[in-house]
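# I'd like to go over a predicted model; first the sequence, then the structure.
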Amino acid sequence: MRYMLMVKANGYTEARVKPSEEHNAAMLAYQHSLAEAGVLLAAEELRPSSAGIRITYAKGSEKPEVLAGPFPIDPALVAEFTLINVDTEEEALDWAMRMPIPAERGASYAIELRRLEDKKENSRDPKLFTLEAELKDYLRL
């Protein structure tokens, strides 16, 4: 199951204030541990909303409104994400709880954990799941 760990934006991430060397080292170690466990699919930092574009559709309107950033800091704004592939939600939560957050800043931080919808998951032959699991076990030796 694929999960996305989304680190929410705050004033520091929007202002592109870089974290400390200690935090960078902790984050690299965290990502290395994800990779060593074979669960890391991607880890990326997003540019601030000032470099973004938002496309919105008003209710009943077919024509979109295109807005250039910056956008107000709200709970929907994401600063970075990590994409992992794990067996259970508990495992995903465990990895999310291990993610280092800069401690030296006075800002609040939030991580949102969400499972990705896998539309093909329900339509695949169960034999393929078994073969895939056996191959993954073999590659982890």
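Arrived safely, thanks for sending.
# could you use CA atoms for every contact and neighbour count after this?
OK.
# and stretch 127-141, how far from the chain's centre?
25 Å (Cα atoms, centre = their mean, to the nearest Å).
# for it, buried residues please.
Buried positions in stretch 127-141, judged by neighbour count with 16 or more other Cα atoms under 10 Å: none.
# do stretch 20-35 as well
23, 26, 27, 30, 31, 34.
# possible to save the residues you listed as JSON lines with distance to residue 57 and secondary structure?
Formatted as JSON lines, these follow (distance: Cα to Cα, whole Å; DSSP: H, G, I helix; E, B strand; the rest coil):
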{"residue": "23", "distance to residue 57": "39", "secondary structure": "helix"}
{"residue": "26", "distance to residue 57": "40", "secondary structure": "helix"}
{"residue": "27", "distance to residue 57": "37", "secondary structure": "helix"}
{"residue": "30", "distance to residue 57": "38", "secondary structure": "helix"}
{"residue": "31", "distance to residue 57": "37", "secondary structure": "helix"}
{"residue": "34", "distance to residue 57": "38", "secondary structure": "helix"}
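# structure two is appended below for comparative analysis:
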Amino acid sequence: MMATPFEEMLETMGRFNEELIRAGVLVAAEGLDDPTQGVVVDFGGEAPVVTDGPYGETKELFGGFYLIDVASKEEAVQWARRLPASAGAKCEVRRVPTIDEFPQDNEWVIRERAWRERTGQL
């Protein structure tokens, strides 16, 4: 059972999302479905093995994600500290490398850059 009523949680998260939007840093934000509805593809053997998720020993799973465009790790951490999370929740902060950080003469990087340009992502 959820500790916070669903409507209250939506309002709280909505207000935080609005702050991110007003600050001009929000790129994407999505909730994730219950981990029992997913699958795990394990590449530990000769052929990939698909099993119902989540990993059997997993104790901590993320319920969603934010993708923000900020100037520094410190700024990302400042936003993460403001996340309206419930007691005991955790938030992982990781940088997403840009395509510009990969070798620009690599065939696959060239193809991806062309795809991103065609789809308006560059």
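That came in fine, so what should we check first? Treat the numbers as computed from the prediction; the structure is a model and nothing was measured.
# what's the TM-score once they're superposed?
Overlay of the two chains. TM-score (TM-score structural alignment, normalised by the length of the second structure): 0.71; 102 aligned residues with a Cα RMSD of 2.2 Å.
# mind putting the buried residues of stretch 20-35 of the first structure in a markdown table, distance to residue 90 of the first structure included?
Formatted as a markdown table, those follow (distance: Cα to Cα, whole Å):
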| residue | distance to residue 90 of the first structure |
| --- | --- |
| 23 | 25 |
| 26 | 22 |
| 27 | 21 |
| 30 | 18 |
| 31 | 18 |
| 34 | 15 |
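# roughly how far apart are the residue in the second structure sticking out farthest from the centre and residue 87 of the second structure?
In the second structure, the greatest distance from the average C-alpha position (Cα atoms, centre = their mean) is reached by residue 46, at 29.5 Å. Taking Cα to Cα, to the nearest Å as the measure, residue 46 of the second structure falls 41 Å from residue 87 of the second structure.
# residues in contact with the residue nearest the centre of the second structure?
By Cα atoms, centre = their mean, the second structure has its centre lying nearest to residue 65, at 3.4 Å. Going by Cα atoms under 8 Å, 6 or more residues apart in numbering, residue 65 of the second structure touches 28, 29, 30, 31, 32.
# in which helix or strand does residue 41 of the second structure reside?
strand 39-42 (DSSP states H and E).
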